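Chemist: Okay, sequence plus prediction incoming.
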Amino acid sequence: MRLWFLLAIAAMQSAVLNGGKVIIEGQQASYAGKVIELATFADPFTGKDTILARCTVDTAGRFKAIVTIDQPQLLYARLGTFKGYLHAEPGQKYIISMPEWQDLSPADKLNPFFEPTEFQFIIENDTNSNSLNKRILQFDTLYFKQLARFTRPRTINKDSLNRAKDSLLKLVSDDAPAFFKDYVTHKIGLLELLAMQYRVKYLSKQYFEDKPILYYNEAYLDLFNRVYDKYFFYTGQSLQGKTIYTIINDRKNYRALDSLLQNDPVLREPNLRELVILKNIHDEFYASRFSRSGLLAILDSLTKLTQNQLHKRFALSIREKITRLMPGYDPPAFSLYDSQNRLVSLSDFKGNYVYLNFCSCQSYACLKEFDLLNNLARKYSNKNFVIVSIIIDEDTASMKPYAEKAGMNWIFLHYAHQPDVVKKYDVRGFPVYYLIGPDGKLLLSPAKSPGEYFELDLFKIMRSRGDM
């Protein structure tokens, strides 16, 4: 008993000394020279990462990363074809093992739908059978077995659901970490939802009314996103809520929307209500039920009026995503190398019309338009007009013959320095074109290709702006 007490005191002292510091280290020879980024989700809606730490693996394959967190949360690293994750707790050190490095294939790099193989990191220095990560692994193993049973409709009823819940709850001891208890609670809520034995309204009240918002617990957020899916749409189906269309599409009034949603007893708590609004603005932007300009205006109002700094950050993240390729907004920035190894940034072309395209020098569809591009570049060379081609090939060798060919009058850049530029511009095939104005805002997104009479659109735009 005395030994246990001394160990507990030592653990508490360590946590106090380290504060919210988390150390993650390991060794895998095949990672030598690679850069490892430890991340968490930027917000519950956009799928974007927030990078918490970045480290370069040494020549022996050793690495060490330090992050600072104030509560347990999911951390992950994208490692070629893999995505490893663990649940980190403040003040802890994790020595992890990793699989052999596997590069993404050229096709996977360009595939916007590519999903890495996920795995939970093996923590070599975790000797506690009741640690948070081992508890979650044990729970998830049983949970997914139970979940598989409920994909067979004949096996679903409340009795079988209750038996499944009881078997899962047996894994939760009184001394379990609070994060784990919350994780289990909301995973069970998700099971209830997927088993279709409870109405969404019941689940909303049961799991979210007068409950703390667990921003860093992915089980809570998963259930939240499913329970409040299409909430604006369903609100508009009721007699009391049908004014939501006028409020968003015509009035574009955040305060009126906020007032309307207070009619739902579960959403009387302002922070939960704001979170529901943020989720639905994000989701509805990609549907066709509400005005995009109305949704964007309400998002901007929420950003200004919210007292919750986390919600402000979420709102800005959503705004960056939904306006990323919209005409009238800033396109994603990039800095890439040309064939002479000079770093060129999009901002370098401010004051010019930029006809931006993504292509491959191994694609016939791209190559057949090179002469048309060159003609455009020559014809408009004195009109503050530049053409920039971002080449999506394995290396720069394929673009050099074109970039350095005499008479080629436009700029070739290679994507390798910033490979995520492909996803940022939603490139799903070749070629893809955009037109950016002298003010740095998108004018045409996407733009037509030269063979589709892009020049006619360019002429109309330039003339309307007094540039012709």
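Modeler: Here it is on my side, so go on.
Chemist: going forward, measure contacts and count neighbours with C-alpha atoms only.
Modeler: Noted.
Chemist: which ones are touching residue 297?
Modeler: 252, 253, 254 (C-alpha atoms under 8 Å, 6 or more residues apart in numbering).
Chemist: Surely the second one touches residue 244?
Modeler: No - counting by C-alpha atoms under 8 Å, residue 253 sits too far from residue 244 to count as a contact (9.9 Å).
Chemist: on that earlier part again, nearest to residue 166 among the contacts of residue 297?
Modeler: residue 254 (43.1 Å; C-alpha to C-alpha).
Chemist: and the closest residue in space to that closest one that isn't next to it in sequence, helix, strand or coil?
Modeler: Spatial nearest neighbour of residue 254, excluding adjacent residues (C-alpha to C-alpha, 6 or more residues apart in numbering): residue 298 at 4.9 Å. Counting by DSSP: H, G, I helix; E, B strand; the rest coil, the backbone at residue 298 sits in helix.
Chemist: burial count for residue 298?
Modeler: Residue neighbour count, defined by other C-alpha atoms under 10 Å, stands at 25 for residue 298.
Chemist: didn't it look like it was pressed against residue 250?
Modeler: No - when contacts are counted by C-alpha under 8 Å, residue 298 is not listed as touching residue 250 (11.3 Å).
Chemist: before we move on, back to that, just want to check the distance between the residue nearest to residue 254 and residue 255.
Modeler: 9 Å (C-alpha to C-alpha, to the nearest Å).
Chemist: so where do the helices sit in the stretch 351-468 of the chain?
Modeler: 364-367, 370-379, 400-403, 421-424, 454-464 (DSSP state H, counting those that start in this stretch).
Chemist: Relative to residue 205, which of those helices is closest?
Modeler: Closest among the helices of the stretch 351-468 of the chain, using C-alpha to C-alpha: helix 421-424, at 37.8 Å.
Chemist: got the contact list for that closest one?
Modeler: 110, 112, 324, 332, 334, 415.
Chemist: Show me which residues of it are buried.
Modeler: Across helix 421-424, burial judged by 16 or more other C-alpha atoms under 10 Å covers 421, 422, 424.
Chemist: Check stretch 376-386 too.
Modeler: In stretch 376-386, counting by 16+ other C-alpha under 10 Å, buried: 376, 377, 385, 386.
Chemist: Not counting sequence-adjacent ones, nearest residue to the first one?
Modeler: Nearest in space to residue 376, with sequence neighbours left out and distances taken as C-alpha to C-alpha, 6+ apart, is residue 455 at 7.8 Å.
Chemist: count of neighbours near the one you found?
Modeler: 15.
Chemist: List the contacts of the residue nearest to residue 254.
Modeler: 248, 252, 253, 254.
Chemist: so the nearest residue to the second one once chain neighbours are set aside is in which element?
Modeler: Spatial nearest neighbour of residue 252, excluding adjacent residues (C-alpha to C-alpha, 6+ apart): residue 294 at 4.8 Å. Taking DSSP states H and E as the definition, one finds residue 294 inside helix 292-305.
Chemist: A further structure is provided below for comparison with the first:
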Amino acid sequence: MIMQIRIVFILVVMFALVGTSSGHPDSVRISGHAPGYAGHDIVFHYHKDNITFTEEVFVTISVDSTESFSATAAAKDNPLYVFSNSGVHYLYMYVESGKHYQVVLPEKTPRTRWESLNPYFEGTPTHIAVLNHDDDELNNLISEFDGYYETLFGEPFLALTAQRDQQILDSVSLENERLFSGTGNDWFDDYRRYRMAFFRMMARVEASRGISDNYFRDAPVLYDNIAYMELFNQVYNNYFLFLARTARGKSIHDDINKFASYSRLMNTLQNDDVLGGDRLLEMVMLKGLHDSFYGSDFSRSALLRILDSLAVSTNYPEHAHIARNIREKTTRLMTGFRPPEINMKNREGVFVNLSDYHGEYVYLNFCTAASYSCLSEYDLLQRLDERFGEHFRIVTIFIAEEFEAMTGFLEKNDYNWDFLFYGDQPSVLKDYDIRMFPTCYFIGRDGKLLMSPAPLPSEDFERFLVRTLRSDGLIR
């Protein structure tokens, strides 16, 4: 599936440029102007890896009363793709250690009520314009190339899919080289190469197996190159199911479901000579393990055992890191495992972590004041709090664009349990797989999930709560 990238060029009045150095070789500095954001925070994230796409906070930017900001963050991978879901915009850019980026953000535009109610709303992709760098800066190169790349999916794409004309492909390739070669930026050259390979595959000029042979076999694994990993994820999507249908991979179900064996699975994958060396082979295994958690063909417990074996056996630190991320992602909402961490402001503006409730039962719920279903549950939550509040904690993740919307709601309503502001960690909706409001989870005193998801108050959650508290000797 092609993600259509809309490049939004932000027109600004240029002001005096500053130096491009962050002042420290191991940090990144971002400063500039954010119209409409005065007094608010903008949180930028990055992906811990490009198989799980687990999000981690990169930097929180506080915008002052003049709509200006400056923030410094520790450098991660180099370059690093960072992004922020901000109102109707999905802001993104690439940052490199030791550099200072002076930017102007598009004016803040809040989401509509209905957009706010949709946990999977995606804003307009907006590549942030960098003011204080020349044309050969990575963001400028990618922005210009992506604009060109999008045009290929018009007339050239239609002509290729209809005619399979090699001359059209040669013409596109020559134009690409004429416009974008000679930058001296190896990361950008790899980005171009794998974007064009993706185009070839989408136009059905080259099949997945040919792409695997020509672009991945015997080539370096580019873990942090967005274009490489997008193509990788497309080519090796649900690879185990594909391989199991072939003579060389017919043992894959036994390797996993019967033996739960990392070594047997590795031997089976080695039968597919298109995978080349151990590094790529193991990356494909990681991708296959990840995808298999979301199907019904393989035992989840067996997949976890193989994943754990890979994490301790691999010779590649990157793979151990990805294996841990896959385990964390796939078990985060399973009963008996710890749910994703939360770090959000309460009504007093104090940041609270989910781990702060360790030792207490927690009834975690996700709600918004714009949902009648949520509002109808609040009176029942209040009754639970009044009856059992000394034995368990109710924690509501309040879905709103502005912190003031939560505090204003609480000023009008006498609800005494804990409310936390979702805007400090928007990724929490994906972390908890929130598909409707309200959604609830019940967490034990050891910090692990007891019910995932849990019944709503209107679905007789009280009966389960009473049974749990009695079994723990907290009530009679």
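Modeler: It's in. Just so we're clear, the structure is a prediction, and the values are computed from it rather than from any experiment.
Chemist: For the residue nearest to residue 252 of the first structure, what is the corresponding residue in the second structure?
Modeler: Here residue 294 of the first structure is matched to residue 302 in the second structure, going by TM-score structural alignment.
Chemist: cool, residue 234 of the first structure as well?
Modeler: Under the alignment (TM-score structural alignment), residue 234 of the first structure maps onto residue 242.
Chemist: Residue 281 of the first structure now?
Modeler: With TM-score structural alignment as the criterion, residue 281 of the first structure matches residue 289.
Chemist: Wait, a helix at its match?
Modeler: Yes - using three-state DSSP, the assignment for residue 289 of the second structure is a helix.
Chemist: Can you verify my assumption that it contacts residue 310?
Modeler: No - taking C-alpha under 8 Å as the definition, residue 289 of the second structure is not a contact partner of residue 310, at 10.5 Å.
Chemist: so how far is residue 462 of the first structure from the residue nearest to residue 376 of the first structure?
Modeler: From residue 455 of the first structure to residue 462 of the first structure the distance is 10 Å (C-alpha to C-alpha).
Chemist: from the buried residues of helix 421-424 of the first structure, which single one is nearest residue 263 of the first structure?
Modeler: Out of the buried residues of helix 421-424 of the first structure, the member with the shortest distance to residue 263 of the first structure (by C-alpha to C-alpha) is residue 424, at 38.6 Å.
Chemist: Do you have the helices of the stretch 201-350 of the second structure handy? List them.
Modeler: Going by DSSP H, counting those that start in this stretch, the stretch 201-350 of the second structure shows helices at 208-211, 226-235, 239-244, 252-253, 262-270, 278-292, 300-313, 317-331.
Chemist: Equivalent analysis for the stretch 51-200 of the second structure, please.
Modeler: Here the stretch 51-200 of the second structure has its helices, by DSSP H, counting those that start in this stretch, at 113-117, 138-151, 155-163, 166-180, 186-202.
Chemist: Selection in ChimeraX covering whichever of the contacts of helix 421-424 of the first structure are buried, please.
Modeler: Applying 16+ other C-alpha under 10 Å to those leaves a buried subset, and the ChimeraX line that selects it is:
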select :110,324,334,415
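Chemist: Kindly reformat the contacts of helix 421-424 of the first structure as JSON lines and extend each row with distance to residue 18 of the first structure.
Modeler: Below are those laid out as JSON lines (distance: C-alpha to C-alpha, whole Å):
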{"residue": "110", "distance to residue 18 of the first structure": "41"}
{"residue": "112", "distance to residue 18 of the first structure": "39"}
{"residue": "324", "distance to residue 18 of the first structure": "39"}
{"residue": "332", "distance to residue 18 of the first structure": "38"}
{"residue": "334", "distance to residue 18 of the first structure": "37"}
{"residue": "415", "distance to residue 18 of the first structure": "40"}
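Chemist: From the contacts of helix 421-424 of the first structure, which land in strands?
Modeler: With strands taken from DSSP state E, there is no overlap with the contacts of helix 421-424 of the first structure.
Chemist: Nearest to residue 73 of the first structure among the contacts of helix 421-424 of the first structure?
Modeler: Nearest member of the contacts of helix 421-424 of the first structure to residue 73 of the first structure, counting by C-alpha to C-alpha, is residue 112, at 26.7 Å.
Chemist: and the closest one, how far is that from residue 433 of the first structure?
Modeler: Applying C-alpha to C-alpha to residue 112 of the first structure and residue 433 of the first structure gives a distance of 17 Å.
Chemist: what do you get for residue 64 of the first structure?
Modeler: Taking C-alpha to C-alpha, one finds residue 64 of the first structure at 41 Å from residue 433 of the first structure.
Chemist: and residue 379 of the second structure, how many residues sit next to it?
Modeler: When neighbours are counted by other C-alpha under 10 Å, residue 379 of the second structure comes out with 13.
Chemist: and what of residue 444 of the first structure?
Modeler: 20.
Chemist: Identify the residues contacting the equivalent of it over in the second structure.
Modeler: Alignment note: residue 444 of the first structure maps to residue 451 in the second structure; criterion TM-score structural alignment. Residue 451 of the second structure makes contact with 335, 441, 442, 443, according to C-alpha under 8 Å, 6+ apart.
Chemist: among those, who's most crowded?
Modeler: residue 443 leads these on contacts (other C-alpha under 10 Å) with 27 neighbours.
Chemist: Skip the chain neighbours and tell me the closest residue to it.
Modeler: residue 449 (4.4 Å).
Chemist: Residue 101 of the first structure -> the second structure?
Modeler: With TM-score structural alignment as the criterion, residue 101 of the first structure pairs with residue 108.
Chemist: and if you look at residue 137 of the first structure?
Modeler: Using TM-score structural alignment, residue 137 of the first structure pairs with residue 143 in the second structure.
Chemist: Distance of that match relative to residue 229 of the second structure?
Modeler: Taking C-alpha to C-alpha, one finds residue 143 of the second structure at 18 Å from residue 229 of the second structure.
Chemist: Check residue 182 of the second structure too.
Modeler: In terms of C-alpha to C-alpha, residue 182 of the second structure sits 23 Å off from residue 229 of the second structure.
Chemist: what does residue 90 of the second structure give?
Modeler: 20 Å.
Chemist: For those two, work out which one has more neighbours and name it.
Modeler: More crowded of residue 90 of the second structure and residue 229, by other C-alpha under 10 Å: residue 229, with 19 against 16.
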